[in-house]
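Q: Predicted model and sequence follow; I will ask about them next.
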Amino acid sequence: MLTVARKAAELIKTHRNDSIQIISHMDADGVCAAAVISKALDRNNVEHHTKFVRMLYREVVEELEPTDLTIFTDLGSSQLQNVHNRFSGHDVIIADHHKPERVEGWRELVHFNAHQFGLDGAQEVSGAGMAYIIARELDQANRDLSGLAIVGALGDIQDAWGKLLGYNRQIAKDSIDSKVLEQKIDLMFYGRHTRPIFKALETFTDPPIPGVSNSAPGCVSLLKDLDIPFKSDGRWRRPIDLTDLEKRRLATELIARAYTAVPKELVQYVPGLIIGEAHTLLKEDERSMLRGADEFSTCINSTARHEQPLIGFEVAKGDRRTYYRAMLNLLRYHRRCIAEGMEFIEQSGLERGRRGYLQYFDATGKIKETFIGTIASLTLGHPACDPYKPMMGIIRKDGVAKISARCSKLLFLKGLDMARAIRDAARLVGGEGGGHAVACGAQVEENRISEFLDRFENLIIEQLG
């Protein structure tokens, strides 16, 4: 693996005085991957420019212009034929972790893909992780960029087992050794450094906790019953402020409640979703939204979802002034969009597939295309949703249906691979699809959406038996 990474690094050095572009995926992992490569190039005084795309569908690739060297990060492998058709004859590096297509006879390509080296790209390394390995081969001083690789991995939910797996553990070690990251066992609450305890509890929905998830009164009652104070010295206590004894009491109660609601075959996974490895970025301010690697990931992802990935890109590269303030403003807008999106779900409800296993909503004209995946994810925690069935959001535009699918961590741990199902279902109706086991997307002709939904649902049922 390192031999191919060195080959990529050498190709970059060969082109240091030529035109270089980075093309990356428009999500948290993709933004972090691009930031890692860009920082490494900056440190070597290599000029370049960066562009983000949602997917490398045929029509998207046709609009891209080759340069002396193009570096694709967090995409390219699963649409390799599309990329080959446009970039054959030009030097290209692909640093990706998605399952690759096969293309023969492209000698100018350095294809650095996790699956080629026996790594599971869904769990063991992210796109940012693959980019980091190349950056490290460019210069060992780039080990401090490993923190961004961890942010990218968390953005792709590669800690679903309650810990990082595979090569992600080596990257985390680099980050810890570089004094960039702290890794310790803790409650797996989102907002450990920024949210009041009761708010972190209320939004904890995977797995769902009876009487707690989506219930502020239930959270307050639970904390009172466990004798855990909400405030200290006039300030709201955060999850990070809990004592070890308080954490143990709270974890025991949450696990016990979750056991009563989770299907028997999934019970074994519950403890790892409530207690696991938490990752803190030590160079960020103590109460910053960037302090927790999971929140950092959400911040970056929000810029991509609102088609402003360059804001997240500059923040990932280290800006804490202009772009950071722009990101905070975008986050406020992001929260308003979430409220509006969830209000739409509340009013319109959910539809079911023919066999009752797929849940979906059509938000055409109500939610923008880049935000549909976010609402699909949040809908999994909605009381009207069955968290043990996949969720899909649909947008129809110009005769094309664009689809985002999400599932709970528990379904992933059970063995569901939605990326494979959505890719196969899309191809069967003449479309394209791909992504990750828990978060993926597709586009198909609008008049074939019903057939696509049927095929996707059937493939999901086949996987889960």
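A: That came through, no problem.
Q: okay, CA-based contacts and neighbour counts for the rest of this
A: OK.
Q: ok, which stretches of the stretch 101-250 of the chain are helices?
A: 127-138, 146-155, 167-177, 197-202, 216-225, 244-261 (DSSP state H, counting those that start in this stretch).
Q: For Ala278, find the nearest of those helices.
A: helix 146-155 (10.3 Å; Cα to Cα).
Q: Next, the angle from that closest one to helix 167-177.
A: 140 degrees (axes from the mean of the first three to the mean of the last three Cα atoms, to 10 degrees).
Q: ok so, going back, can you tell me which of the helices of the stretch 101-250 of the chain comes nearest to Gln308?
A: Once these are compared by Cα to Cα, helix 146-155 is nearest, at 16.9 Å.
Q: How far off centre is that closest one?
A: 10 Å (Cα atoms, centre = their mean, to the nearest Å).
Q: for stretch 354-367, same thing?
A: 21 Å.
Q: Please convert the helices of the stretch 101-250 of the chain to CSV, extending it with distance to Val92.
A: Below are the helices of the stretch 101-250 of the chain laid out as CSV (distance: least, Cα to Cα, whole Å):
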stretch, distance to Val92
helix 127-138, 14
helix 146-155, 21
helix 167-177, 24
helix 197-202, 44
helix 216-225, 51
helix 244-261, 48
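Q: any chance of the ones you listed in a markdown table, with mean neighbour count and distance to Gly381 too?
A: Formatted as a markdown table, the helices of the stretch 101-250 of the chain follow (neighbours: other Cα atoms under 10 Å; distance: least, Cα to Cα, whole Å):
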| stretch | mean neighbour count | distance to Gly381 |
| --- | --- | --- |
| helix 127-138 | 28 | 27 |
| helix 146-155 | 29 | 18 |
| helix 167-177 | 19 | 28 |
| helix 197-202 | 22 | 11 |
| helix 216-225 | 16 | 14 |
| helix 244-261 | 16 | 14 |
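Q: Please compare the first structure with the one that follows:
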Amino acid sequence: MFETSKKAAETILKHENDSINLISHMDADGISAAAVMSKALDRMEIRHQVKFVRMLYPEVIEELDTGGLTILTDLGSSQLTNLKPKFEGNEMIIADHHAPEEEEGWPELVHFNAHKEGLNGVEEISGSGMSYLIAKELDPENKDLSAQALIGAIGDVQNAWGKLKGYNRKIAQDGMKEGVIDQKEDLLLYGRHSRPIFRTLKNLTDPSIPGVSNSTEGCVSMLKDLDIPYKTEEGYRRPVDLTEEEKRKLASELITRAVSAVSEELVDYVPGLIIGEVHTIVNERERSLLRDADEFSTCVNATARHEQPLIGLEVMKGDRNIYYRKMLKLLRYHRRCIAEGMSHVQRMGIEVGPNDYLQYFDASDALKETFVGTVATMMLGHEEADPYKPMMGLVKHDGVAKISARCSKLLFLKGLDMGEAIKTAANAVEGNGGGHAVACGAQVNDDKIPEFIENFENQLLEEA
């Protein structure tokens, strides 16, 4: 086990009679990380408060309480310069997987970071995984929290290779031994447990499937040609209802069609986006939105998008009553907002950068900044877009543009890292940016948008 996670657990036990402040990132992984830590503290009857933030900007840090022990999950490692002036002299635990800054002269800080422990925080473990390692140190019985840790990793797209890597595999193994996770190889169709097979196929856009993606009629026609019934007397069949032979036939057809639509350099990556590891949360009821780990992470992420992360937290911790119903209501509203955003972008159209590589749209006055990334992802699957070029959306407000960018997992598997590209491009115009290889964001002054777009596109082309 890691010595730093052991030290973190010992520090928590020192404060078991205090009230602990738990601060976490407001996204699927951050909510999962907070749920793991909060559940572990609950079991030890340690009082704590949970707060979520999008970023530890100086003004956000200024509002944080320095009393007692502060635990940061899924953030903090890259904001040490901002944190130290206020928290130096106070005990703090950081459990994070993002690239860290160097800390000097802060003996009260227990810095448990993936990279400092020899782990790749992009591929091998997420913030919720780091939180889980501390929870296991507090009590080995907390291995059942591996399900929450896995959901966080998937929320951070750490299964983009069609399987988990590194320490995430050990976390999944813990979950299988505890009987809370089932892992197997299957078709990578979103909504395996909750949606009709033709609907999951229609929504399969990464990779794009000619004649199938975005076409209900095309999906039904293909299933009929393959002699795979999509409906029985009991109702519509879901992906989990298919026989193994039906899955093999369907997978073969999907791969054949997808390969026909991609460039030769991407062909080898296609099968890994059609067939791969899937994870079922065993204790969730049949047909529930929470039974598939991928769908669970999307539900939690939606609560963050609407700035209601405490709903996601309570659902992650096990609530299936009030907060679960609130989450379902929020999801309905979320889908409506996304549909309206998609309609706006389709009306206004998609633009391209000077070098015809970066696709982008302006959703100012039509979308909240928290929805832009989701709409960018969905626009990649739209018939007017090129699914194998990056997509960027922006929202301008009070002289500042908030930007989100997304790309196909195929480009990521080929080696594209948008997170580094957007950081470099934003810094060049005195903005800031960063994020993951397939999902990233930036903030720049709106008079710098044309220059930023040109810089960002050039950075992307250097990696393409």
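A: Done, it's in. Computed from a predicted structure; not experimentally measured.
Q: Need the TM-score between these chains.
A: After superposition, the two chains reach a TM-score of 0.98 (TM-score structural alignment, normalised by the length of structure 2), with 464 aligned residues with a Cα RMSD of 1.3 Å.
Q: picking that back up, for Leu56 of structure 1, find the nearest of the helices of the stretch 101-250 of structure 1.
A: Nearest of the helices of the stretch 101-250 of structure 1 (Cα to Cα): helix 127-138, 15.0 Å.
Q: before we move on, back to that, which stretch among the helices of the stretch 101-250 of structure 1 approaches Asp91 of structure 1 most closely?
A: helix 127-138 (15.9 Å).
Q: hang on, the earlier thing: if we compare the helices of the stretch 101-250 of structure 1, which one ends up closest to Thr298 of structure 1?
A: With Cα to Cα as the yardstick, what comes closest out of the helices of the stretch 101-250 of structure 1 is helix 146-155 (7.1 Å).
Q: with structure 2 superposed, average distance for the closest one?
A: Taken over the aligned residues, the distance from helix 146-155 of structure 1 to structure 2 averages 0.6 Å (mean Cα distance after the TM-score superposition for structure 1).
Q: Give the aligned range of that helix in structure 2.
A: Helix 146-155 of structure 1 corresponds to residues 146-155 in structure 2, going by TM-score structural alignment.
Q: Surely Gly393 of structure 1 is in contact with Ala376?
A: Yes. Between Gly393 of structure 1 and Ala376 there is a contact at 5.8 Å, judged by Cα atoms under 8 Å.
Q: Find the residues that touch each one of these two.
A: 404-405 (Cα atoms under 8 Å, 6 or more residues apart in numbering).
Q: packing partners for the longest helix along structure 2?
A: Ranked by number of residues, the top helix in structure 2 under DSSP state H is helix 322-348. Contact here means 3 or more Cα pairs under 8 Å, 6 or more residues apart in numbering; DSSP states H and E; on that basis helix 322-348 of structure 2 packs against helix 293-305, helix 309-316, helix 372-380.
Q: can I get those helices in TSV with mean neighbour count and distance to Ile46 of structure 2?
A: Putting those into TSV (neighbours: other Cα under 10 Å; distance: least, Cα to Cα, whole Å) gives the following:
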stretch	mean neighbour count	distance to Ile46 of structure 2
helix 293-305	25	25
helix 309-316	24	17
helix 372-380	24	37
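Q: among these, which is nearest Tyr167 of structure 2?
A: Across those, closest to Tyr167 of structure 2 is helix 293-305 (Cα to Cα), at 17.2 Å.
Q: Distance from that closest one to the middle of the chain?
A: 8 Å.
Q: how much does the helix or strand hosting Ala401 of structure 2 stray from structure 1?
A: Counting by DSSP states H and E, the element that carries Ala401 of structure 2 is strand 400-406. Strand 400-406 of structure 2, aligned to structure 1 and superposed, deviates on average by 1.4 Å (mean Cα distance after the TM-score superposition for structure 1).
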